[in-house]
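Novice: please find the sequence and the predicted model below.
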Amino acid sequence: MVVMFILNLTVFSHVQHLVSQQRLSDEFRAQLAAGTAPVSEGDFNDVLLADGVPVGILEIPSIGMYEVIVEGTSSAETATGIGHQRDTVLPGQSGVTKLAGRAAAYGGPFSGISSLSPGDTITVRTGQGLQQFEVLGLRYAGDPTPPNPVPGESRMILMTARGAPYIPTGVAYVDARLVSETQDAGARQTTPITLPPEAKPLATDTTTVWALVFALQFLLVIEVAAVWAFRRFGAQRTWIVFLPVLLLAGFLVADQTTRLLPNLL
């Protein structure tokens, strides 16, 4: 289980992220072509967006990053792409946008944002067109924050884990300001008060613990069956039949355990 956990965190999670990004990119580009890409917290039919749906495409040329943005910032959402914090406006709209991304696991899309310099360009493709931002600077907890935006101004804050890979010690923030035309802000139903605790930076999500319990039960049943088969049919037949199933069960447990880690890891 320990080996599977390490492999899942350092190898398999990146594969999962790559597959998710391809699917999300295809879905969002289809919405752009049809003119149905979301511009608020509701979809084209004013139905509240589900967690994990695509809302934009983020590109930072200076660090070679191209990533689909999804709605929500809990561990499940940041495993698939850059997460948009629900209580903030979409990129390019009047106000402040907050985007959360992982620094190491699941593709580590924000692993390089600490190297960004003032003046670097960030672009975001949304349902309202191409939004262009300019980096203001990097800061950590306790550092002075930029002044609040004036009415009609658009800002963006990128957030990721600070510290050695897979060992977060805090949160790093990159501030950017919109240099293209500001877009109208869509209606937001989520507020800072109603934002779930698991959606905050470096938060853990325990809402899927039930899935970990079922995965552990599945692993236990397979182990018991393997012991019985070993005594009944011998080692060779048991290994041939049960090794793939045990690996699958171990992967399921490792995957659910990884999802309990901080959302910026």
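Specialist: Okay, I see it.

Novice: alpha carbons only for contacts and neighbour counts from here, please
Specialist: OK.

Novice: how about stretch 237-246: buried residues?
Specialist: Thr238, Phe242, Val245, Leu246 (16 or more other CA atoms under 10 Å).

Novice: tell me if the first one really is in a helix.
Specialist: Which is Thr238. Yes. Counting by DSSP: H, G, I helix; E, B strand; the rest coil, Thr238 is part of a helix.

Novice: spit out the contact partners of it.
Specialist: Ala226, Ala229, Phe230 (CA atoms under 8 Å, 6 or more residues apart in numbering).

Novice: burial count for the last one?
Specialist: Read that as Phe230. 16 (other CA atoms under 10 Å).

Novice: secondary structure class for it?
Specialist: When classified by three-state DSSP, Phe230 comes out as helix.

Novice: try this one next to it:
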Amino acid sequence: MTAVEELPVAETPKETPKETAAPTPPPASTNLPLRAAGVALGLLGVFVLGFLAYLAVLSPLQHDRDQITRYADFRKELAEGTAPVAPPIAAGKSVAILEIPRLGLREVVVEGTTSADLTHGPGHRRDTPLPGQPGISVILGRAGAYGGPFGDLGKLHTGDVITVITGQGLASYTVSGTGPSILPPVPGSSTLVLVTADSGVAPRGEALVTARLTSQPVAGNSAEAPRIHRSEVGLSGDLGALVPLLLWAEALLLAVGLTTFSYLRWSKWPTYVISSPVLLAVLWNIYESLARLLPNTL
């Protein structure tokens, strides 16, 4: 038999897969607004968190430092007999030491009740007599920020003792009531009213404590009481902080611009060392101005 040679079978060429074209990236002009918006939102979030941290952590430290300094200075004034006892008294001047044993509270009281005044401690309302004098003496204090010295006023009960030391001596009071309004004073008596916000976060009204003087009243001032501004009553912000806030905001923009320029044109580490304290100082002043716009007893 003759062997039949097998003819070679031609192989069918395989189709090569078509390469998938890479997607064309969107033009840079489209990404730029989105990136700018993302950066802006991120910076805004950091700014807000920084402000909350200032109110919750840094402002109590600032209050404690002020109180330590004021307590030492006011005790010296009491010993020398130079503590103020009658108007005119400069705003922010220390006028009394308030003590509430049940709350473990001891605070130096300053003159004035604006939001800026109450960053240092409780404030004496200027149109009322000083504690210990005849009439209704009113002291405002914060419930949350800057140490929240009056945050626990709701824990006081009828009969609790409150003492106030002024340049005229020690005045003792007994709590006669708590609530959202002042109890009618007994004719001819001296009354102390402590006022704060009903919440240290989102206040809706005021919380008050009324106390009657149990020690002998001291001589009052016969001069006409000064008029106060709207910013000195409870739950009022200080619109006078708007101008400093705008100026510090401009300073922040300038500082950020110079810092960015230095990062691009200079070494990063020296820029960081120099710019960080400046930026933190400017932010601190911005946060202080913003805090003044909040209710004064918050």
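Specialist: Right, received. Where do you want to start? On a predicted model such as this, the values are computed, not experimentally measured, just so you know.

Novice: got TSV for the buried residues of stretch 237-246 of the first structure, with distance to Gln16 of the first structure too?
Specialist: Below are these laid out as TSV (distance: CA to CA, whole Å):
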residue	distance to Gln16 of the first structure
Thr238	30
Phe242	24
Val245	20
Leu246	20
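
Novice: what is the nearest of those residues to Ala172 of the first structure?
Specialist: Checking those against Ala172 of the first structure with CA to CA, the nearest one is Leu246 at 38.9 Å.

Novice: secondary structure class for Pro60 of the second structure?
Specialist: Applying three-state DSSP: Pro60 of the second structure is helix.

Novice: counterpart of it in the first structure?
Specialist: When the first structure is aligned by TM-score structural alignment, the residue opposite Pro60 of the second structure is His14.

Novice: quick one: map Leu156 of the second structure onto the first structure.
Specialist: In the first structure, Leu156 of the second structure lands on Leu116 (TM-score structural alignment).

Novice: so its match makes contact with Leu136?
Specialist: No. Assessed by CA atoms under 8 Å, Leu116 of the first structure is found out of contact with Leu136, at 9.3 Å.

Novice: what residues are shared contacts of those two?
Specialist: Val174.

Novice: mind listing the helices for the stretch 1-150 of the second structure?
Specialist: 28-53, 59-80 (DSSP state H, counting those that start in this stretch).

Novice: can I get these in a markdown table with distance to Pro217 of the second structure and mean neighbour count?
Specialist: As requested, those are arranged in a markdown table below (distance: least, CA to CA, whole Å; neighbours: other CA atoms under 10 Å):
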| stretch | distance to Pro217 of the second structure | mean neighbour count |
| --- | --- | --- |
| helix 28-53 | 43 | 12 |
| helix 59-80 | 18 | 16 |
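
Novice: Gly123 of the second structure: which of those helices is closest?
Specialist: Once the helices of the stretch 1-150 of the second structure are compared by CA to CA, helix 59-80 is nearest, at 12.5 Å.

Novice: tell me the spacing between the aligned residue in the first structure for Lys76 of the second structure and Gly72 of the first structure.
Specialist: The alignment partner of Lys76 of the second structure in the first structure, by TM-score structural alignment, is Ala30. Distance of Ala30 of the first structure to Gly72 of the first structure, given as CA to CA, to the nearest Å: 21 Å.

Novice: Leu49 of the first structure now?
Specialist: Per CA to CA, Leu49 of the first structure is found 9 Å from Gly72 of the first structure.

Novice: ditto for Thr238 of the first structure
Specialist: 44 Å.

Novice: and if you look at Pro201 of the first structure?
Specialist: 11 Å.

Novice: more neighbours: those two, which one.
Specialist: Gly72 (29 against 24).

Novice: tell me the contacts of the counterpart of the more buried one in the second structure?
Specialist: Matched by TM-score structural alignment, Gly72 of the first structure corresponds to Gly112 in the second structure. Contacts for Gly112 of the second structure (CA under 8 Å, 6+ apart) come out as Ala91, Gly92, Leu118, Gly123, His124, Arg125, Arg126, Glu232.

Novice: ok, 7 Å please
Specialist: By CA atoms under 7 Å, 6 or more residues apart in numbering, Gly112 of the second structure lies in contact with Ala91, Gly92, Gly123, His124, Arg125, Arg126.
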